[in-house]
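> The amino acid sequence is not available; the structure is as follows:
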């Protein structure tokens, strides 16, 4: 707005729609000229209040200037009808045109719902400034309404998202509960062999879940953790896994997979209390980050006091730094399949594995190669001095009692 000329108020007036109602045609024409000179292009004048009321509903004006004394319908009644035609959260400023400037008359029009008044005869500058002020107030009101509408829409979207998330969580929780309650968790056992003698030294217990959607077991365990049932599902798998011990020769061990979070629970200690602990190996995956090594080491110490051995699983695939292994001091280190695949043609993998053979020997642990699928891989691992291994080439996972028969069979060369 050009402050040097208050009769020109720019875009505020150019976009405004103003309705004028006065039974005196001269007043309508005068106010129309004043407002148009100030920049209001959409001025609609009426001498009939009933026609003005109909136009109000169609035009949706930004301000109304109305006479107090009109035949057929006075300004007080028209104010009431205009307010009744305005939405509850709407705001259209009403300016009463009056010649009676007594305190009683002013109070009467303001109590009726008017926002301001103009005294006859009109002062051009006063007309412009009062209308300008009320249009600014309406513009602010409209912006607040738009902001509130945007907030309501955003809130509605957020509530809808939260409901969808909650529904997905409920469905996922129900899936995991079905697995737990309907006995849909079973175990298969993959042999772990002495790579030089070919004999079975142990089995890794692997979970299988008969529930839709069909997907790898680690997806089920991850989902269980996300819905707060991870510990329960892991412990159920451990419990099922160690049941195989009574069907296997006494010199054979069974490894069970747990997260670091489950490994530090008293529930795991209790779960393994009823089985020959010296035949149990707890595998900690290196994909999972350990927040508190001191607490984890203390918890593993309790398991070791029972005779349980500890293995670091997936070495080289996740957080598997040598520092991680040094902190946990495992009895076994399992090299991830990613380091074994194609080792017969990859000098870097052979060099890394050879260094791991020496490192593991220094910490008095056993190195186990996972995912041996080719005879050439097996041959290289033997040459490098890796003691134990597992993989499809050495034996596929199988349920009991089929897995038990594997315990007496030598591996292919």
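Arrived safely. The structure presented is a predicted model; accordingly, all values stated were derived computationally and were not measured.
> Please count neighbours and contacts with C-alpha atoms only from this point.
Noted.
> Against residue 287, how distant is the residue nearest to residue 224 when sequence neighbours are not counted?
The shortest distance from residue 224 to any non-neighbouring residue, by CA to CA, 6 or more residues apart in numbering, is to residue 230 (4.4 Å). Residue 230 sits at a distance of 16 Å from residue 287 (criterion: CA to CA, to the nearest Å).
> Comparing the two, which shows the higher neighbour count?
Taking other CA atoms under 10 Å, residue 230 and residue 287 do not tie; residue 230 has more neighbours (20 against 15).
> Distance check, that one against residue 330.
24 Å.
> With residue 263 instead?
From residue 263 to residue 330 the distance is 13 Å (CA to CA).
> Kindly report the same for residue 392.
25 Å.
> So if I had to pick from those two, which one is more boxed in?
Ranked by neighbour count (other CA under 10 Å), residue 392 and residue 330 place residue 330 first, with 23 against 14.
> Help me confirm that that one is found in a strand?
No: Residue 330 is assigned coil when assessed by DSSP: H, G, I helix; E, B strand; the rest coil, not a strand.
> Might you report the residue contacts of it?
309-312, 365 (CA atoms under 8 Å, 6 or more residues apart in numbering).
> What of residue 221?
Counted by CA under 8 Å, 6+ apart, residue 221 has contacts 230, 233-234.
> and which of those residues is nearest residue 349?
For these, the closest approach to residue 349 (CA to CA) belongs to residue 234, at 32.2 Å.
> May I see the buried residues of stretch 294-304?
Neighbour counts over stretch 294-304 (16 or more other CA atoms under 10 Å) mark 296-297, 299-301, 303-304 as buried.
> go on, stretch 126-138?
127-128, 131-132, 134-135, 138.
> Ok, stretch 224-235 next?
Here stretch 224-235 shows 224-225, 229-235 as buried, counting by 16+ other CA under 10 Å.
> Closest to residue 183 out of those residues?
Closest to residue 183, out of all of the buried residues of stretch 224-235 and judged by CA to CA, is residue 233, at 11.1 Å.
> Quick check, that closest one in contact with residue 226.
No: when contacts are counted by CA atoms under 8 Å, residue 233 is not listed as touching residue 226 (11.8 Å).
> export the buried residues of stretch 126-138 to TSV and tack on distance to residue 31 and secondary structure?
Below are the buried residues of stretch 126-138 laid out as TSV (distance: CA to CA, whole Å; DSSP: H, G, I helix; E, B strand; the rest coil):
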residue	distance to residue 31	secondary structure
127	8	helix
128	10	helix
131	11	helix
132	14	helix
134	16	helix
135	16	helix
138	20	helix
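> want to throw these into a markdown table with distance to residue 175?
Listed next are those as a markdown table, based on distance: CA to CA, whole Å:
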| residue | distance to residue 175 |
| --- | --- |
| 127 | 71 |
| 128 | 69 |
| 131 | 65 |
| 132 | 64 |
| 134 | 61 |
| 135 | 59 |
| 138 | 55 |
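> For residue 183, the count of nearby residues, please.
Quick note: residue 183 (other CA under 10 Å) scores 12 neighbours.
> circling back to that earlier point, ok, the buried residues of stretch 224-235 vs residue 398, which is closest?
Among the buried residues of stretch 224-235, and counting by CA to CA, the member closest to residue 398 is residue 234, at 19.7 Å.
> Check it against this one:
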């Protein structure tokens, strides 16, 4: 009688969650027939202009662990794993950025999070995964010292263009699982082959976005932006570079981008300064300077003085022993160095003091709605002071309206780019 009553009470509690706000069912939500928290959260994120990342965490060596534990002990382990992940995620990620953490697909957990900055978030995702795994493993090793649990992870972004958001969610989840498990004959291998094929066929396209003089509104430079094959999941740069990074092909892809940029500069006879994005991982590669010289041999009419390498993403340069050396070599060869995302990441200010960039690009998170936020304007002034001390030119990114542009003008910002001035388009001679 008591048991039946408890089961009935549990069912009532589960179904009662249908009426709860999404914020109350972020962690291990029940599977509803009438309501899908993941679909609801992803749809809301898309409607508010965010990207959504799907991160999968898998327990390594599950078979070995189950051999060492009884059924009740294994159940307790899973319970503690879920508890540790929730505790860690709540401490590491802003509450409003967590869509759901769920455990529906098997032994692993799936975390859905909102990502604000669609263009510069790959290193952020890697950093989040590493921090979560480190913290969870530390908690569990104290509780289960003999087992020493370890986790593997993978991620993917939910495609916005698909006709069905739920289909995109399940596809992203499946690909994230494949990335985490790196299974033989899995989607992981297919994605490796897809990236290799893109690189071999040079199947990318480039768009140019002008960088404008704030005072005169003249075009002073252009930034080259990469897109994957038309009509595919990898057309989005977010998907393209995240898959390349996780499959170990980021360096090859970024070299291809450099070659395609030079090819288009030559074809259009463009004389503007050109900004080319590169991650610290690529810039620190021991082969980079030699490979760049080989590429430049094909384009002898293009001067290194015309090219600015833009250090993208907020990767820590700690442990990247060739990074500073390669930056110095690039400068000796005549290239300029720009620092992207300044004001957004934990490492950008420290990198500025290390490399003293020629150009500092202020992240759009500082610029967005700056006309309505005096604190942001003070941040801009502080970053400009740092830039002046470093002898750097300032570029403000993400300008979307005249009000934001007017704040830049009154603060004597050098250059700016954004939809207010021009949208990305094919490179033409200027």
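Now that the structure is in, tell me what you want to look at. This one's a predicted model, so the numbers in the text were calculated from it and none came from an experiment.
> Superposing both, give me the TM-score.
Superposed pair, TM-score by TM-score structural alignment, normalised by the length of structure 1: 0.56. Supporting alignment: 252 aligned residues with a CA RMSD of 2.8 Å.
> Just the buried subset of the contacts of residue 330 of structure 1, please.
Judged by 16+ other CA under 10 Å, buried ones among those: 309-312, 365.
> Could you tell me which of those are located in helices?
Nothing among these maps onto helices, per DSSP state H.
> quick one: which of those is nearest residue 82 of structure 1?
Among those, and counting by CA to CA, the member closest to residue 82 of structure 1 is residue 312, at 78.8 Å.
> That closest one -> structure 2?
In structure 2, the residue matched to residue 312 of structure 1 (TM-score structural alignment) is residue 339.
> Is its match in contact with residue 308, as I believe?
No: between residue 339 of structure 2 and residue 308 there is no contact under CA under 8 Å: 10.1 Å.
> List the buried residues in stretch 394-413 of structure 1.
In stretch 394-413 of structure 1, counting by 16+ other CA under 10 Å, buried: 394-395, 397-398, 403-404, 406-407, 411.
> Excluding chain neighbours, give the residue nearest to residue 276 of structure 2 in space.
Residue 276 of structure 2's closest residue in space is residue 309 (CA to CA, 6+ apart), at 5.1 Å.
> next one: residue 225 of structure 2
residue 207 is the one closest to residue 225 of structure 2 (CA to CA, 6+ apart), at 5.1 Å.
> what does the one you found align to in structure 1?
So residue 207 of structure 2 corresponds to residue 188, using TM-score structural alignment.
> what about its match, distance to residue 269 of structure 1?
Taking CA to CA, one finds residue 188 of structure 1 at 23 Å from residue 269 of structure 1.
> for residue 276 of structure 1, same thing?
Counting by CA to CA, the gap from residue 276 of structure 1 to residue 269 of structure 1 is 12 Å.
> hang on, the earlier thing: among the buried residues of stretch 224-235 of structure 1, which one sits closest to residue 353 of structure 1?
Closest to residue 353 of structure 1, out of all of the buried residues of stretch 224-235 of structure 1 and judged by CA to CA, is residue 234, at 30.4 Å.
> And the closest one? What does it align with in structure 2?
Aligned partner of residue 234 of structure 1 by TM-score structural alignment: residue 254.
> I'd say its match and residue 280 touch.
No: Residue 254 of structure 2 lies out of contact with residue 280 (CA under 8 Å); the separation is 11.1 Å.
> ok, back up a step: who's in contact with the residue nearest to residue 224 of structure 1?
221-224.
> so which of the residues you listed persist in structure 2?
On the basis of both residues aligned by TM-score structural alignment, their matches' CA atoms under 8 Å, what survives of those in structure 2 is 221, 224.
> Let me know the closest of the contacts of residue 230 of structure 1 to residue 110 of structure 1.
Looking across the contacts of residue 230 of structure 1 and measuring by CA to CA, the closest to residue 110 of structure 1 is residue 223, at 64.4 Å.
> I'd like to know how many residues surround the alignment partner in structure 2 of that closest one.
If you follow residue 223 of structure 1 across to structure 2 using TM-score structural alignment, you land on residue 243. By other CA under 10 Å, 27 other residues sit near residue 243 of structure 2.
> Out of the buried ones among the contacts of residue 330 of structure 1, which sit inside strands?
Among these, DSSP state E puts 309-312 in strands.
> in which helix or strand would I find whatever residue of structure 1 lines up with residue 194 of structure 2?
Residue correspondence to structure 1 (TM-score structural alignment): residue 194 of structure 2 is matched to residue 175. Applying DSSP states H and E as the criterion places residue 175 of structure 1 in helix 124-181.
> gap between residue 328 of structure 1 and residue 240 of structure 1?
26 Å.
> the strands in structure 1, which residues?
17-21, 42-46, 63-67, 94-98, 116-119, 185-194, 200-209, 253-258, 280-285, 309-315, 332-335, 366-369, 388-389.
> Where in structure 2 does the first one align, residue-wise?
The alignment of strand 17-21 of structure 1 onto structure 2 (TM-score structural alignment) finds no residues at all.
> Next, the angle from that strand to strand 63-67.
Orientation of strand 17-21 of structure 1 against strand 63-67 (axes from the mean of the first three to the mean of the last three CA atoms, to 10 degrees) gives an angle of 10 degrees.
> Can you name every helix or strand that strand 17-21 of structure 1 contacts?
The elements that strand 17-21 of structure 1 packs onto, with contact taken as 3 or more CA pairs under 8 Å, 6 or more residues apart in numbering; DSSP states H and E, are helix 25-38, strand 42-46, helix 49-59, strand 63-67.
> so how far is it from its chain's centroid?
51 Å (CA atoms, centre = their mean, to the nearest Å).
> before we move on, what about the shortest one?
A distance of 41 Å separates the C-alpha centroid of strand 388-389 of structure 1 from that of its chain, computed with CA atoms, centre = their mean.
> quick one: residue 45 of structure 1 from residue 142 of structure 1, how far?
For residue 45 of structure 1 relative to residue 142 of structure 1 (CA to CA), the value is 24 Å.
> So between these two, which is more surrounded?
Counting neighbours by other CA under 10 Å for residue 45 of structure 1 and for residue 142 shows that residue 45 has the greater number, 22 against 15.
> Give me the aligned partner of residue 353 of structure 2 over in structure 1.
By TM-score structural alignment, residue 353 of structure 2 lines up with residue 326.
> For its match, which residues are in contact?
Under the criterion of CA under 8 Å, 6+ apart, residue 326 of structure 1 has no neighbours.
> residue nearest the centroid of structure 1?
residue 165 (7.8 Å; CA atoms, centre = their mean).
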